[in-house]
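Asker: Just need the structure, nothing else, for what follows:
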Amino acid sequence: MAVLTFPDISADLKSAMPDLRGRLLANESLAPLTWFRVGGPAQILFTPADEDDLAYFLMRLPQDIPVYTVGVGSNLIVRDGGVPGVVIRLSPRGFGEVKAEGDTVRAGTAALDKRVAEAAAAANIGGLEFYFGIPGSIGGALRMNAGANGGETKDVLVEARGVTRTGERVTFSNAEMKFVYRNSGVDASVIFTSALYRGKIADPEIIRARMAEVQNHRETAQPIREKTGGSTFKNPPGHSAWKLVDAAGMRGFRVGGAQVSEMHCNFLINTGDATGHDIETLGETVRARVKENSGIDLHWEIKRIGVPL
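Answerer: The predicted structure follows:
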């Protein structure tokens, strides 16, 4: 497949931001940063050193340049033509700290959901066990009200900090996050930087047993050893997405190197040589078949960014 490159604007950006401390790269491949291992390059990939560096960068970045944020790439399709503009990736070094105190846990948004659950458990804080089964980072969890195994982000979040597109620092209470099923109402241009959670002090054995249940469910019911993007579609009200996909006869269905998982029909997998186009086309084919079979519209849970090749 031909590789698209974008005009290199890195020198112009660096000259306009002499005090920038983070790493700024031009035409950097995004495929290694996603669990699907597909997709083209970012015109600019910026990894800020910390929140101050992020705010400085956004304040000085021309407003006509689009900005996208990626975490660990667990719920993401990058299209094969790449992503014009700037892709910001928060690193664990600058945004990965996790600290438990009393019945609260504060976490940087580059921290893995699983690590936050572990930190809570180590401090005998219950209520965050569901995060142990979510293969993403806290930034994505805030953006999509991530949940699993009976728990959701909205149940435990106290507040979230972030930076706006113009470099302003902001804080949102739980109510101001405007959480709904698998989404939040905060403007998409806000980049979350940290979150404060509150659980309940509980018996550590009960917490650990619950986490073991969550892990066992993942290992026995989900294709976690595959190159996958996690849950593909949101569950429609009153329905399970995987059951609708299965009823439409799509279990194991393939498009190029992409396949509907035999283990769990709401997971798409890269069997080895899939492109971003293969995976997205497979998802759209599944949506069409489900609509034809049941009359129900499935909506993507996986985030898709970039342009086709």
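Asker: going forward, measure contacts and count neighbours with C-alpha atoms only.
Answerer: Noted.
Asker: which residues in the stretch 101-250 of the chain form strands?
Answerer: 104-108, 125-126, 147-148, 151-152, 157-163, 169-173, 191-198, 200-201, 227-231 (DSSP state E, counting those that start in this stretch).
Asker: Include mean neighbour count when you put those strands into a markdown table, please.
Answerer: Putting these into a markdown table (neighbours: other CA atoms under 10 Å) gives the following:
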| stretch | mean neighbour count |
| --- | --- |
| strand 104-108 | 24 |
| strand 125-126 | 26 |
| strand 147-148 | 16 |
| strand 151-152 | 19 |
| strand 157-163 | 22 |
| strand 169-173 | 15 |
| strand 191-198 | 24 |
| strand 200-201 | 16 |
| strand 227-231 | 24 |
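Asker: Make CSV from those strands and add distance to Pro48 to it.
Answerer: Formatted as CSV, those follow (distance: least, CA to CA, whole Å):
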stretch, distance to Pro48
strand 104-108, 13
strand 125-126, 31
strand 147-148, 28
strand 151-152, 29
strand 157-163, 12
strand 169-173, 15
strand 191-198, 11
strand 200-201, 34
strand 227-231, 25
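Asker: please give me the structure for this one as well, since I'd like to look at both together:
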Amino acid sequence: MTLQDRLGDRLSGVRGRLKAGAEMAKLTWFQVGGPADLLFQPADEEDLALFLERLPEEIPVLVVGVGSNLLVRDGGIEGVVVRLSAKGFGAVERVSETRLRAGAALPDKRLAAAAHEAGIGGFHFYHGIPGAIGGALRMNAGANGVETVERVVEVHAVDRQGRRHVLSNAEMGYSYRHSAAPGDLIFTGAVFEGTPADRDEIRARMDEVQTHRETVQPIREKTGGSTFKNPPGTSAWKEIDLAGCRGLAVGGAQMSELHCNFMINTGEATAFDLETLGETVRRRVRDRSGILLDWEIKRLGRFAPGRSVEAADAAS
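Answerer: Got it, this is the predicted structure:
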């Protein structure tokens, strides 16, 4: 009996799409990982709130976006995976001279494009981030010297009990690649603010971001973006390079030759290969410099039976 079968009539009235045993490999950029017990794509915020209100408290809930910085383990994900649809959560609109409202499923690049069209500066950095707004809000995504914290006015969310919340910038508790907002909140959208700017100047900055990304990052590979956060006072890629890990491979997983803080699936990698490679890199960097790199990629789900990856923290 699937989780959906067990829930039965509890979900009566829910309008979104439900799929048992959803293939998570099709929803992530690495294209690896086992199935989710149940995938739910809500029709809109009201539908999401109703679903969470009726879902038994003991069932785990995990929200995913476009899957660009996500590594799903080979044993799949227990409970419910919530994936916000573009139709219900992908809109963007101008709400004042310098403000935009965007849904959590909107790709970062589309927010940058909307700001350009509206003549609102300060959003060019999103043009080079391969994710969606929900993930940017959760991890304070940033690039080219600008972070999400500098643009957010307020964030809309739904909690595990189906209650709706509006959080201020301060309540999000932002720091480097981190938000202190409660982990059970599912962000549904946000209001952002920039500054008036010339469209040609905005376009030029967006082009700079794109050129830089195409030059130094393996954007045409199966990758998850930056693998590790930059440690204080240095760059993750420098420490990885100094530890001799540029091009290092485990099975079908490899640290990119072009940008060695990018981990890639060369074609036949498993999630086990990728996570093993990442922890091997962490161990070698720690042994050389004493720096223990923190994962920027989110690793989720269960290991396949009989397989597990020992974290470098555990071996220190």
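Asker: before we move on, back to that, let me know which of the strands of the stretch 101-250 of structure 1 is the nearest to Thr47 of structure 1.
Answerer: strand 191-198 (12.8 Å; CA to CA).
Asker: give the contact list for the closest residue to Lys229 of structure 2 other than its chain neighbours.
Answerer: In space, and not counting its chain neighbours, Lys229 of structure 2 is closest to Glu296: 5.2 Å by CA to CA, 6 or more residues apart in numbering. By CA atoms under 8 Å, 6 or more residues apart in numbering, Glu296 of structure 2 lies in contact with 69, 177, 226-229.
Asker: Let's see that with 10 Å instead.
Answerer: 69-70, 139, 177-178, 224-230 (CA atoms under 10 Å, 6 or more residues apart in numbering).
Asker: What of Asp108 of structure 2?
Answerer: Contacts of Asp108 of structure 2 by CA under 10 Å, 6+ apart are 102, 123-136, 141.
Asker: how near is the aligned residue in structure 1 for it to His299 of structure 1?
Answerer: Using TM-score structural alignment, the partner of Asp108 of structure 2 in structure 1 is Asp113. According to CA to CA, to the nearest Å, Asp113 of structure 1 stands 23 Å off from His299 of structure 1.
Asker: hmm, back to that, would you turn the contacts of Glu296 of structure 2 into CSV with distance to Leu52 of structure 2?
Answerer: Shown next, in CSV, are the contacts of Glu296 of structure 2 (distance: CA to CA, whole Å):
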residue, distance to Leu52 of structure 2
Asn69, 25
Leu70, 23
Met139, 23
Arg177, 27
His178, 25
Gly224, 29
Gly225, 31
Ser226, 32
Thr227, 31
Phe228, 32
Lys229, 32
Asn230, 35
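Asker: Next step: these restricted to helices.
Answerer: Met139 (DSSP state H).
Asker: Take the contacts of Glu296 of structure 2 and map them onto structure 1. Which survive?
Answerer: By both residues aligned by TM-score structural alignment, their matches' CA atoms under 10 Å, the contacts of Glu296 of structure 2 still in contact after alignment to structure 1 are 69-70, 139, 177-178, 224-230.
Asker: Now check Gly301 of structure 2 against structure 1: what is it aligned to?
Answerer: Under TM-score structural alignment, Gly301 of structure 2 pairs with Gly306 in structure 1.
Asker: And Glu214 of structure 2, by the same measure?
Answerer: Going residue by residue (TM-score structural alignment), Glu214 of structure 2 aligns to Glu219.
Asker: who touches that match in this structure?
Answerer: Glu219 of structure 1 neighbours (CA under 10 Å, 6+ apart): 133, 225.
Asker: What's the separation between it and Arg208 of structure 1?
Answerer: 16 Å.
Asker: List the contacts of the one helix or strand Ala100 of structure 1 maps to.
Answerer: Assigned by DSSP states H and E, Ala100 of structure 1 belongs to strand 98-101. Contact with strand 98-101 of structure 1 is made by 105-112, 115-116, 118-125, 194-198, as judged by CA under 10 Å, 6+ apart.
Asker: mind listing what's buried in it?
Answerer: 98, 100 (16 or more other CA atoms under 10 Å).
Asker: again with stretch 255-275 of structure 2
Answerer: Quick answer for stretch 255-275 of structure 2 (16+ other CA under 10 Å): 255-257, 259-266, 269-275.
Asker: Can you list which of those residues are found in strands?
Answerer: 255, 262-265 (DSSP state E).
Asker: Farthest-apart pair in these, please.
Answerer: Every pair of those checked by CA to CA; the farthest is Phe262 and Asn265, at 10.1 Å.
Asker: what residues are shared contacts of the two?
Answerer: Common neighbours of Phe262 of structure 2 and Asn265 (CA under 10 Å, 6+ apart) are 221-224, 254-256.
Asker: now those as a markdown table including distance to Arg151 of structure 2?
Answerer: A markdown table is the format used below for the shared contacts of Phe262 and Asn265 of structure 2 (distance: CA to CA, whole Å):
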| residue | distance to Arg151 of structure 2 |
| --- | --- |
| Glu221 | 30 |
| Lys222 | 30 |
| Thr223 | 27 |
| Gly224 | 24 |
| Gln254 | 35 |
| Met255 | 32 |
| Ser256 | 31 |
